[in-house]
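Novice: turn this into a structure:
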Amino acid sequence: MFTVYILHSDKYDKIYIGYTSNLQQRLKAHNKLATKGWTIKYRPWKIIHTESYKTKADAMKREQMLKGGQGRKWIRETLLKG
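Specialist: Alright, predicted model coming up:
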């Protein structure tokens, strides 16, 4: 099982979209363990949305859709209300 997740940084008003097979470990990496990468600059992150998929391919497809303009617009308008 794979999870597509959306993180939000309240402090910086940033969104991160990804997928994983272990959501709790991935969130821990984003918030504490990682020492390099884009997400370390905007900590702390909170999960604002998740979706489950049976295959990695389906999760990747949804992740790419959410990373596009319409997906980000949906996130801002629906999940963040602004």
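
Novice: okay, CA-based contacts and neighbour counts for the rest of this
Specialist: OK.

Novice: quick one: the strands in this structure?
Specialist: 2-9, 14-20, 46-53 (DSSP state E).

Novice: let's have those strands in TSV, adding mean neighbour count and distance to K28.
Specialist: As requested, the strands of the chain are arranged in TSV below (neighbours: other C-alpha atoms under 10 Å; distance: least, C-alpha to C-alpha, whole Å):
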stretch	mean neighbour count	distance to K28
strand 2-9	21	12
strand 14-20	18	12
strand 46-53	15	10
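
Novice: next, the structure of the following sequence, for comparison with the previous one:
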Amino acid sequence: MKYWYVYIMANKPNGVIYIGVTDNIEERVKEHKLKVYPKSFTAKYNCDKLVYFEDFENGKEAEKREKNFKKWKRVWKVELIEEMNPSWSDLSTNWNLNFNKIRDK
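Specialist: All right, here's what the predicted structure looks like:
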């Protein structure tokens, strides 16, 4: 079964946050960390730490959740992150990502 993910990247605890949606969270996080798109928001603000994510079986539901997140007040987003990840740790730290290979676009 394929999953979709709504995720939040940050540059530091209680810092700049970015909300995204993807069907391949490992590759997407790797792209953020490697700044594959150097002019992107996450590259510009160094949002390279995965601090929150949710998974969905349905892409439309994931997209709907992402859009709702983006409408939320910042304080609500921070509370959501801190419920799951109070220290704002990089949740991808132990994912064993292969930084030698980026999927083709």
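
Novice: can you put the strands of structure 1 in TSV and add distance to R26 of structure 1?
Specialist: Shown next, in TSV, are the strands of structure 1 (distance: least, C-alpha to C-alpha, whole Å):
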stretch	distance to R26 of structure 1
strand 2-9	10
strand 14-20	7
strand 46-53	11
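
Novice: what about the spatially closest residue to N14 of structure 2 that is not a sequence neighbour, how many residues close to it?
Specialist: Excluding its sequence neighbours, the residue lying closest to N14 of structure 2 (C-alpha to C-alpha, 6 or more residues apart in numbering) is V78, at 7.0 Å. For V78 of structure 2, the neighbour count with other C-alpha atoms under 10 Å is 17.

Novice: okay, the counterpart of V78 of structure 2 in structure 1 and Y16 of structure 1: tell me how far apart.
Specialist: V78 of structure 2 maps onto R76 in structure 1, with residues paired by TM-score structural alignment. Remark: distance between R76 of structure 1 and Y16 of structure 1 (C-alpha to C-alpha, to the nearest Å) = 12 Å.
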